[in-house]
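In: after the sequence you'll find the predicted model.
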Amino acid sequence: MRKNTVFKVLSVCAIVLSVCAISMHFFIRASDKPSEDKAYRDVLNKHLHQFSAPIPSSLSFCGERVPLDNVFVREALDRELTSIMYQHSVTFMVLKRSWRFMPDIEKDLKTLGAPDDLKYLAVAESALADVVSPAKAAGFWQFMPATAKKYGMEVNDEWDERYDLDKSTVAAVKYLKNSYSRFGSWTLACAAYNCGENGLASRLKQQNCNSYWELSINTETSRYVYRILAYKILMENPKQYGFYVRKKDCHQPLEYDVVTIDTTINDMIAFSKQIGYSSYKYFRMMNPTVRSNRLTNKSRKKYSFKVLKPDSYSWKYLVSKLKDKEEFMD
């Protein structure tokens, strides 16, 4: 009996030692295997620390000086900059999306003769995503239905141009230029974009004030322009604020053709296949203005649809077009 017990104990020990030896062997081999992302992890380990958001020594917005020496202005900016700096997941996605969408926004702003800094308003509004607010504002520039129609966009249950980046950018610039003409300041124009022109005008008159920085206004609008400024600062210097985003990790620009029709579409799913899509999901992602499975077009209006080129489905193809894909965003 005793011999059997000793034998069993020795057998168990031998098995345990064998398992440990095998595990150690594979662990050592795995540890020795070089990783293509080692340099990336080394940078993260070096820079991934908690620190106070650096505030620049000087700052301008649309050519207007921001009075950073004013303690209240500085602290308000610090609040928003710290918030987006440590709102990691959202800010990372904003930086990645900006690689795809910002070139189009910048091009439209330049064509329309608007300040380039206005692009950061779209970031503050939607984080560069086609979102819908609880108040039913939609798209990158977050237009309400009535305002969108006022500025020339078609909005209905079948087609919603608030989701068209170019058309909504044009409408946003018109709104902001009108506000600038009225208030004489781009910071006030941006404030009006948030709270409305009449509401802003009433507050300015009531307080005999002509400066956003000195205006007492509702909490949301009082933080709004500072949030735009914070995105400008961080997106112009992402590494300084701890965001190391490789170019290959960004959302790459997509290549597509455009198909234009001037007839009613009774079955949008069938139509998507006719123009080259195998997936209705991808058709809708490329054409977010489509809001229904049909499009009524009695007036023979021209509607345009994006058809993604086959190569653009491939991440490897898109990244291969980058010259320095391992470099970080500047």
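Out: Thanks, I have the structure now.
In: make it CA atoms for all contacts and neighbour counts henceforth
Out: Fine.
In: buried residues in the longest helix seen in the chain?
Out: Taking DSSP state H as the criterion, the chain has its longest helix at helix 2-32. The neighbour-count check on helix 2-32 (16 or more other Cα atoms under 10 Å) flags nothing as buried.
In: likewise for stretch 88-106?
Out: Quick answer for stretch 88-106 (16+ other Cα under 10 Å): 91-102, 104-106.
In: tell me which of these fall in helices.
Out: By the criterion of DSSP H, membership of the buried residues of stretch 88-106 in helices covers 91-102, 104-106.
In: the longest helix of the chain: how far from the chain's middle?
Out: 53 Å (Cα atoms, centre = their mean, to the nearest Å).
In: buried stuff in the helix or strand just after that helix?
Out: Downstream of helix 2-32, the next assigned helix or strand under DSSP states H and E is helix 38-47. Burial within helix 38-47, assessed by neighbour count using 16+ other Cα under 10 Å, is assigned to Y40.
In: over to stretch 202-213?
Out: So, applying 16+ other Cα under 10 Å, buried residues of stretch 202-213: 203-204, 210, 212-213.
In: and what of stretch 134-151?
Out: For stretch 134-151, by 16+ other Cα under 10 Å, it's 137-145, 148-149, 151.
In: can you show me the helices along the stretch 151-300 of the chain?
Out: 165-183, 186-195, 197-207, 219-236, 268-274, 280-286 (DSSP state H, counting those that start in this stretch).
In: just name the most buried of those.
Out: Highest mean neighbour count among the helices of the stretch 151-300 of the chain (mean count of other Cα atoms under 10 Å): helix 186-195, with a mean of 22.
In: can you tell me the element K110 falls in?
Out: Going by DSSP H and E, K110 is part of helix 88-111.
In: try this one side by side with the last:
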Amino acid sequence: MVASKYFITCALLATSVSAVVAQNRLDSSKRVLLASADLRSEKEYIIKEANVIFPEILKGNEEKAVAYISSFSDNRRGYLQNMRMKSKKMLPQVNTVLKKYNLPEELAVLMLMESAGDGNAISKAGAVGYWQFMDEVAKEYGLKCVKRLSTEDRKKMLKKNPRKAKAFFKALARQKDDRKNFNKSTLAAARYLHDRSVNLDNDWLLVVASYNCGVGNVWNAMEKSGKTNPTFWDVKKFLPAETQAYVMNFITLNVIFNNYDNFTNNNLSFTPVKIKVPDNCAFVSPPEME
């Protein structure tokens, strides 16, 4: 049985090398940085090249982001799978709205990051709905907000005049908060993101940062960097820690979604990996291609 398993391992390694080398000879034009799938043999090991492919708007960030993405994908696998399931149903609708404002579809994952697709979500800071708008910004973008009462305020009102308080609570419950309306809040979010793209010269990572901490804080970070046209990586250390993680998570979700089949099959490689070849394994060279 041991000998049989050993023989199978050697055979699979040989087959993998032969198949990939042959494919590379057929089409060498598909080689992409961090996206090659070739295997090359050496005396003691073979090297499986990285095969992760970044979405177009995120290309150029591979070197600075890949370690974070790799760690996140290992530690938050369940979260990524759950978000992917939600994305299949909701993101196509979000993308339709983003397209009207000439915004990249990658921004759609912000809704998942904000509320996990829950229109009734309310943050500790008081942000509400699918896109987690605060009252002031929501009203600026034409969304109707329903006044929220704290538990303490409710108790005070009930103590002062129970009958009147209960009637007020019922009336309040009948009001509709536009932040909980998918279409209205998504339209407002697209308008907001479009305005920020104008403010930040279509630097999408800075736009994403501004959605989390406000464009004013991003401008301040840009000034502190001392650079004329700073990127997110230039200003990252001047942004709040939450915003830094927010942008990195934005990159991660988009990269994983863009490579989802390999991710679910445990075949996603972020860096070249050495695979030890068992002793006495003989590789069969692929046939010459004419």
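Out: Here it is on my side, so go on. Just so we're clear, the structure is a prediction, and the values are computed from it rather than from any experiment.
In: care to give me the TM-score?
Out: Overlay of the two chains. TM-score (TM-score structural alignment, normalised by the length of the second structure): 0.58; 185 aligned residues with a Cα RMSD of 2.4 Å.
In: quick one: list the elements packing against the helix holding K110 of the first structure.
Out: Here helix 88-111 of the first structure touches helix 71-85, helix 119-126, helix 165-183, going by 3 or more Cα pairs under 8 Å, 6 or more residues apart in numbering; DSSP states H and E.
In: what's the average distance of the last one to the second structure?
Out: Once fitted to the second structure, helix 165-183 of the first structure is off its aligned match by 1.3 Å on average (mean Cα distance after the TM-score superposition for the first structure).
In: that helix corresponds to what range in the second structure?
Out: The aligned range for helix 165-183 of the first structure in the second structure is 182-200, by TM-score structural alignment.
In: show me the contact partners of the matching stretch.
Out: 94, 97-98, 101-103, 119, 129-131, 138, 141-143, 178-179, 203-204, 206-207, 210-211, 215 (Cα atoms under 8 Å, 6 or more residues apart in numbering).
In: and if you look at stretch 228-240 of the first structure?
Out: So stretch 228-240 of the first structure is contacted by 61, 77, 80-81, 84-85, 95, 117, 120-121, 123-124, 241, 244, 329-330 (Cα under 8 Å, 6+ apart).
In: in ChimeraX, how would I select just the buried ones from those residues?
Out: In ChimeraX, this line selects whichever of the contacts of stretch 228-240 of the first structure come out buried by 16+ other Cα under 10 Å:
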select :61,77,80,81,84,85,95,117,120,121,123,124,241,244,329
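In: closest to H25 of the first structure among the contacts of stretch 228-240 of the first structure?
Out: Lowest distance from H25 of the first structure to the contacts of stretch 228-240 of the first structure (Cα to Cα) belongs to Y244, with 34.7 Å.
In: can you verify my assumption that L112 of the second structure contacts M83?
Out: Yes. L112 of the second structure lies in contact with M83 (Cα atoms under 8 Å); the separation is 6.7 Å.
In: wait, which of the helices and strands packed on helix 88-111 of the first structure is closest to R65 of the first structure?
Out: Comparing these by Cα to Cα, helix 71-85 comes nearest, at 12.0 Å.
In: list the contacts of that closest one.
Out: 52-53, 55, 67-68, 90-91, 213, 223, 226-227, 229-231, 234, 241-242.
In: so what's the residue count around P162 of the second structure?
Out: The tally of other residues near P162 of the second structure (other Cα atoms under 10 Å) stands at 14.
In: the first structure: which residue goes with that one?
Out: Checking TM-score structural alignment: P162 of the second structure goes with nothing.
In: next one: E114 of the second structure
Out: Match for E114 of the second structure (TM-score structural alignment): E125.
In: wait, its match sits on A138?
Out: No. Counting by Cα under 8 Å, E125 of the first structure stays clear of A138, with 9.7 Å between them.
In: what's the spacing between K96 of the first structure and R203 of the first structure?
Out: From K96 of the first structure across to R203 of the first structure, the span is 38 Å (Cα to Cα, to the nearest Å).
In: next: V173 of the first structure.
Out: 23 Å.
In: what of S31 of the first structure?
Out: Counting by Cα to Cα, the gap from S31 of the first structure to R203 of the first structure is 64 Å.
In: also M85 of the first structure?
Out: Taking Cα to Cα as the measure, M85 of the first structure and R203 of the first structure are separated by 31 Å.
In: what sits closest to the equivalent of E214 of the first structure over in the second structure if chain neighbours are left out?
Out: Alignment note (TM-score structural alignment): E214 of the first structure maps to D234 of the second structure. Counting by Cα to Cα, 6 or more residues apart in numbering, D234 of the second structure lies nearest to S225, which is 6.3 Å off, once chain neighbours are set aside.
In: nearest residue to the alignment partner in the second structure of L59 of the first structure in space, please, no chain neighbours.
Out: Matched by TM-score structural alignment, L59 of the first structure corresponds to F54 in the second structure. Distances taken as Cα to Cα, 6+ apart place V255 nearest to F54 of the second structure, at 5.5 Å, with adjacent residues excluded.
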